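Novice: sequence and predicted model, in that order:
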Amino acid sequence: MTTTIRDGNAPYRAPIGLEPDPEWWRGAVIYQVYPRSFRDTSGDGIGDLRGIAEKLPYIASLDVDAIWISPFFPSPMKDFGYDVSDYCGVDEMFGTLQDFDHLVAEAHRLGIRVMIDLVLSHTSDQHPWFVESRKSFDNPTADWYVWAEAKPDGTPPNNWLSVFGGSAWTWDTRRRQYYLHNFLTSQPDLNFHNPEVQDAILDVARFWLERGVDGFRLDAVNFCFCDEELRDNPPLPPEKRNAKVTPAVNPYNYQDHIYDKNRPENLGFLRRLRALMEEYPAIAAIGEVGEAQRGLELVAEYTSGGDKLHKCYAFEFLSPDMLSPDRIASIVGEFEIAAPEGWACWAFSNHDVVRPATRWAAQAADPERYLRLLAGLLLSLRGSVCIYQGEELGLTEADIAFEDLQDPYGIQFWPDFKGRDGCRTPMVWEKNSHAAGFTDGNPWLPVPREHLPLAVDAQEHVLGSTLNHYRRLLAFRRNHPALIRGDIEFMETKGPVLSFVRRHGNETIFCAFNLSEEERFIARPEGHVEPLDHHGFSGLLRQDKIELPAYDAFFARIS
């Protein structure tokens, strides 16, 4: 059975006001919007597509290249949209397809590209495909999900674990078989070994491309295929366990996940997806690689050859580990070696991890200055960049009371792991308005009082605010091609100062960052050094040395 999805009322819409640059994604800065928490225009306490469209001028004022919108498809919302029940619609809480079309048109008018979050590896158990699949062994979608017989003693077919805790298998009383779910029990995994499933997913991608989207963020892209033989995962030695993808309290970290994900068959599907995207001008895809042990290795595989994904981001900079010059250089350098022709997308924050203002900056002697240094560092590394809504305001992780928790992940592992609600609280627009201007109703998550002084209107006209620091940095980056697409050569990495050179064409830019709470001096680079300004940092060139105040940076053009 092949499902073909078309909308006769929605022919392909070429972006208006945007140059059809097929390489726009190289060095692009992408602003992530979490729809539930961005702006509510209906009063139900949940953000919507009209709210995003309303605030597009604000996003445009940041001078980013694109937005990535987290899922807004019809869903029972057991995992807040990452459990899709209809890939080609808009959940009524977020609006309509017409609202989406308006959003895309307005974004393109403002020069902003639109990427949407496609959840490929699994659906909701309420998706019509799964509803049909579980009815019998011979229905049209019977083999569209990963079904397996029980062991002779009735236990699951193997030892695979769910990211959200417990077995990755759930017994279905109708088929009297187990089905695979790498995440919640209500998120059954699709069987990508079935070509019909691949065809159906490619039709979904085409549906949104025809509506004018500029690309996709592909959720959990390394989970699409599992081992056809359903072999047990081997144990992972304790010294290799880490919490990049799942919290330390989760036994998921105890296995080496070589059979339930990361399968080589995935490359063939990614080639099919890339071929589809090549039918449209200037489309790009970012893959999320959820893998703690071999993340950069997979990123290299998925972005090599120019025939799979355009870029990926891994979890190396989303872990709790504090940044150091050596660690930063090691991560970026490892990627450059593993994927010399690939392209990274770096992020310090997203909707799944503790905000960096709490994860890292809270441990610094001057958290605000440290956060601003992080922004300068992120926007100077080779690769593209994702910025999560509120990151530009310096929002901290909210401490959500147990009775207010919404995230099933947090409820499962409370209190050792409080889930992801703390980084998903509503965007703060107005310091003195109800719910900080997010909604006229009761917000789905509480607005932390400590976020109110950081609201957009409280920072908008303050020259030295964190918000305006981001604007300066983004404008500075746009004015220097070497920072967007240049190569990178690390200079100093062993002490508290990180320095490197970015080169592109005739432009060479020297970048230095002092990650310590004390003033530091480093030697000036060779050649003619022309200090650059308009970036918001105060490092100085003093004859043969560069002076770097605590948590500060220095940029110069070298010739």
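Specialist: Sure, I can see it.

Novice: from now on I want contacts and neighbour counts done on CA atoms only, so please keep to that.
Specialist: Noted.

Novice: the helix or strand I509 falls within: how far from the chain's middle?
Specialist: According to DSSP states H and E, I509 maps onto strand 507-514. How far strand 507-514 lies from its chain's middle: 26 Å, per Cα atoms, centre = their mean, to the nearest Å.

Novice: what comes up buried for it?
Specialist: T508, I509, F510, C511, A512, F513, N514 (16 or more other Cα atoms under 10 Å).

Novice: need the residues that contact it.
Specialist: 373, 377, 380, 480-483, 496-503, 520, 525, 548-559 (Cα atoms under 8 Å, 6 or more residues apart in numbering).

Novice: mind giving me the packing neighbours of the helix or strand hosting R272?
Specialist: R272 belongs to helix 266-277 when assigned by DSSP H and E. Packing partners of helix 266-277 (3 or more Cα pairs under 8 Å, 6 or more residues apart in numbering; DSSP states H and E): helix 195-210, helix 295-303.

Novice: three-state assignment of E489?
Specialist: Here E489 is recorded as strand under DSSP: H, G, I helix; E, B strand; the rest coil.

Novice: thought it was touching H504?
Specialist: No: the criterion here is Cα atoms under 8 Å, and E489 misses it with H504 at 11.8 Å.

Novice: and the contacts of strand 507-514, which are buried?
Specialist: Looks like these have 373, 377, 380, 480-483, 496-503, 520, 525, 548-558 buried, using 16+ other Cα under 10 Å.

Novice: show me where the stretch 101-250 of the chain has its strands.
Specialist: 113-119, 147-148, 169-172, 177-180, 215-219 (DSSP state E, counting those that start in this stretch).

Novice: of the ones you listed, which is nearest P57?
Specialist: The minimum distance between P57 and the strands of the stretch 101-250 of the chain falls on strand 113-119, with 13.2 Å, by Cα to Cα.

Novice: which residues touch the residue nearest to the spatial centre of the chain?
Specialist: Nearest to the mean C-alpha position of the chain, by Cα atoms, centre = their mean, lies N350 at 5.6 Å. When contacts are counted by Cα under 8 Å, 6+ apart, N350 touches Q32, I387, Y388, C423.

Novice: and the comparison structure, right after this:
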Amino acid sequence: MTEKKLPWWRGAAIYQIYPRSFADSNGDGIGDLPGITAHLPYVASLGVDAIWLSPFFKSPMRDFGYDVSDYCDVDPIFGTLADFDALVARTHELGLRIIVDQVWAHTSDEHPWFVESRSSRDNARADWYVWADPKPDGTPPNNWQSVFGGPAWTWDARRGQYYMHQFLTQQPQLHLHHPQVQESVFDIIRFWLDRGVDGFRIDAINHSMHDPRLRDNPPAPEDGKVRTRPFDFQIKKYSQSHPDIPLFLEKVRKVFDEYEDRFTVAEVGGENSDIEMKAFTQGDSRLNTAYGFDFLYAPDLNADFLRTALVKWPAQTHAGWPSWAFENHDAPRAVSRWAKGLDAEAYCRMKILLLACLRGNIFLYYGEELGLPQVDIAFEDLQDPEAIANWPLTLSRDGARTPMPWRSDAPYMGFSEARPWLPMGETHRALAVDVQEARPDSLLHWTRRVLALRNGSLALRAGAIHFRDAPDDLLLFERAHEDERLLCAFNLGSQPVAWALQEPCQPLLTTGGVENRLFPAASGMVARIVTPAR
């Protein structure tokens, strides 16, 4: 594959922005689209290829934008459609692409579609959502459970039926099997692509279709893990992951093929995510890639675990193209999960180099380039509905959603002139952008160097990966494309590891004090394998 034939998204580095927490332009304590636009030069300076915006659509914000009440408008707290158009234009001026979230599994209960659907059993949208009669004793139609706790069914007296919701009661399940619902989704796709959007991240896609026969889910086998939600007590055999989802995605792909250079990535979690990700990205008629959860909730990162995750995606075309992230808006910050007594900055330097060396697309979460740790949010400051409902056993997602620290000495660290919607992380003050911009050896500058290396290497962006045997906690693999061969080595353990290069190599980037055949804890190296002259 030559560079000309390489799609822009193949091996791309994508920067996730959580709009509420990135930059507030109007002093209301909530981030917005003009705030993002103002800081796009900073994002472009990192060397990423695209930005991904979490939902900014009109919403009651019960689940902070993942409960959409109008798919084709901007919520006033974030700005206007004109602000969005300005953001797209500036993004493209800077050579970046823009990806937006799409939530097709459910809407808000305030969406006009649902308001009409619940009004009677015989209106034009009566079957646009999943409705079912109660059992003879008045209980829900089956045993399905909501991700956020309790039954996946809520009684509605207007219709004398239950409606399904896999998340909050305010997020009724769309009946995506319905042809008219699908056509409405296709209209939404065209609306945003016509505005210049370069791609979609599709939320909870394996939750988007259910078993029309409403069969009970079987119980999950005992695995010794603490279960904090009824949802965890079931195998989700019938409530999600319906076999018609890949067929629906083929229709989605046909809409995308009406446009040039567009990109699709699916969010896929759950027990069968590996199988589903491959099904959703198989061949050239479905999605471009799938966004895995392998590392997002992992309490530890070790060589065996990482190798096992990556070898599931071999280089054969039919296996699909993966995407990887160590952090996002739903998961605890990685450095807080993995560093565990090691020097946090050293660990972050190793982690970002490792991420850049993985085969597939890579996602960076805002602030990851600064090494932001998880923030401990007090119960009275919580906004996350899942954490509030399951306190204190469910770790709050709010701790990874706190505002971006731009200036260490400014009120609210430069995020806003007013009290932010979530508390600032005080530990973030010393990691603020202005502090790290002033330090040539900072993690921020290191991230730029790492992404520059990836951008300049077809082996890292698109090449094959081959794992080598290595001692102890050393992860060792080769990335190769045509004549370019790179050796990547990382000590993911807490103790030094001795290992000698077996062939002539030219180090390109090293971190953590790699020298004299010794890899200290939280160290890494990328080296070019030198082919002897013939």
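Specialist: Sure, I can see it. These figures come from a predicted structure and were not determined experimentally.

Novice: where does the TM-score land?
Specialist: The TM-score (TM-score structural alignment, normalised by the length of the second structure) is 0.96; 528 aligned residues with a Cα RMSD of 1.7 Å.

Novice: state the distance from P446 of the first structure to S37 of the first structure.
Specialist: From P446 of the first structure over to S37 of the first structure the distance is 10 Å, taken as Cα to Cα, to the nearest Å.

Novice: would you format the strands of the stretch 101-250 of the first structure as JSON lines with mean neighbour count and distance to W429 of the first structure included?
Specialist: As requested, the strands of the stretch 101-250 of the first structure are exported to JSON lines (neighbours: other Cα atoms under 10 Å; distance: least, Cα to Cα, whole Å):
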{"stretch": "strand 113-119", "mean neighbour count": "24", "distance to W429 of the first structure": "22"}
{"stretch": "strand 147-148", "mean neighbour count": "22", "distance to W429 of the first structure": "47"}
{"stretch": "strand 169-172", "mean neighbour count": "20", "distance to W429 of the first structure": "43"}
{"stretch": "strand 177-180", "mean neighbour count": "23", "distance to W429 of the first structure": "41"}
{"stretch": "strand 215-219", "mean neighbour count": "23", "distance to W429 of the first structure": "26"}
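
Novice: got those strands as a markdown table, with distance to M77 of the first structure columns?
Specialist: Below are these laid out as a markdown table (distance: least, Cα to Cα, whole Å):
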| stretch | distance to M77 of the first structure |
| --- | --- |
| strand 113-119 | 13 |
| strand 147-148 | 24 |
| strand 169-172 | 19 |
| strand 177-180 | 19 |
| strand 215-219 | 16 |
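
Novice: out of the ones you listed, nearest to Y313 of the first structure?
Specialist: Across those (criterion: Cα to Cα), the nearest stretch is strand 215-219, sitting at 10.0 Å.

Novice: which residues in the second structure does that closest one match up with?
Specialist: Under TM-score structural alignment, strand 215-219 of the first structure corresponds to residues 199-203 of the second structure.

Novice: which residues are contacting stretch 404-412 of the second structure?
Specialist: For stretch 404-412 of the second structure, using Cα under 8 Å, 6+ apart, the contacting residues are 21-23, 366-367, 413-415, 417-420, 424, 428-435.

Novice: weed out the non-buried ones from those residues.
Specialist: 21-23, 366-367, 413-415, 417, 420, 424, 428-435.

Novice: pull out the buried residues from the helix holding R272 of the first structure.
Specialist: Neighbour count says helix 266-277 of the first structure has N266, L267, F269, L270, R271, R272, L273, R274, L276, M277 buried, by 16+ other Cα under 10 Å.

Novice: in the second structure, what range does it match?
Specialist: Under TM-score structural alignment, the match for helix 266-277 of the first structure is residues 245-256.

Novice: quick one: that stretch to chain centroid distance?
Specialist: Stretch 245-256 of the second structure sits 21 Å away from the centroid of its parent chain (Cα atoms, centre = their mean).

Novice: that stretch vs the first structure, average distance?
Specialist: Taken over the aligned residues, the distance from stretch 245-256 of the second structure to the first structure averages 0.6 Å (mean Cα distance after the TM-score superposition for the first structure).

Novice: next SSE downstream of the helix holding R272 of the first structure?
Specialist: Next helix or strand after helix 266-277 of the first structure toward the C-terminus (DSSP H and E): strand 284-288.

Novice: average gap between that next one and the second structure?
Specialist: Comparison of strand 284-288 of the first structure with the second structure after fitting gives an average deviation of 0.4 Å (mean Cα distance after the TM-score superposition for the first structure).

Novice: what about V375 of the second structure, neighbour count?
Specialist: Applying other Cα atoms under 10 Å, we find 22 other residues in the vicinity of V375 of the second structure.

Novice: what's the match for it in the first structure?
Specialist: So V375 of the second structure corresponds to A398, using TM-score structural alignment.

Novice: that match contacts C423, doesn't it?
Specialist: Yes: using Cα under 8 Å, A398 of the first structure is in contact with C423, at 6.5 Å.

Novice: show me what contacts K135 of the second structure?
Specialist: By Cα under 8 Å, 6+ apart, the neighbours of K135 of the second structure are P141.

Novice: switch to 10 Å and redo it
Specialist: Contact analysis of K135 of the second structure by Cα atoms under 10 Å, 6 or more residues apart in numbering lists P141, N142.
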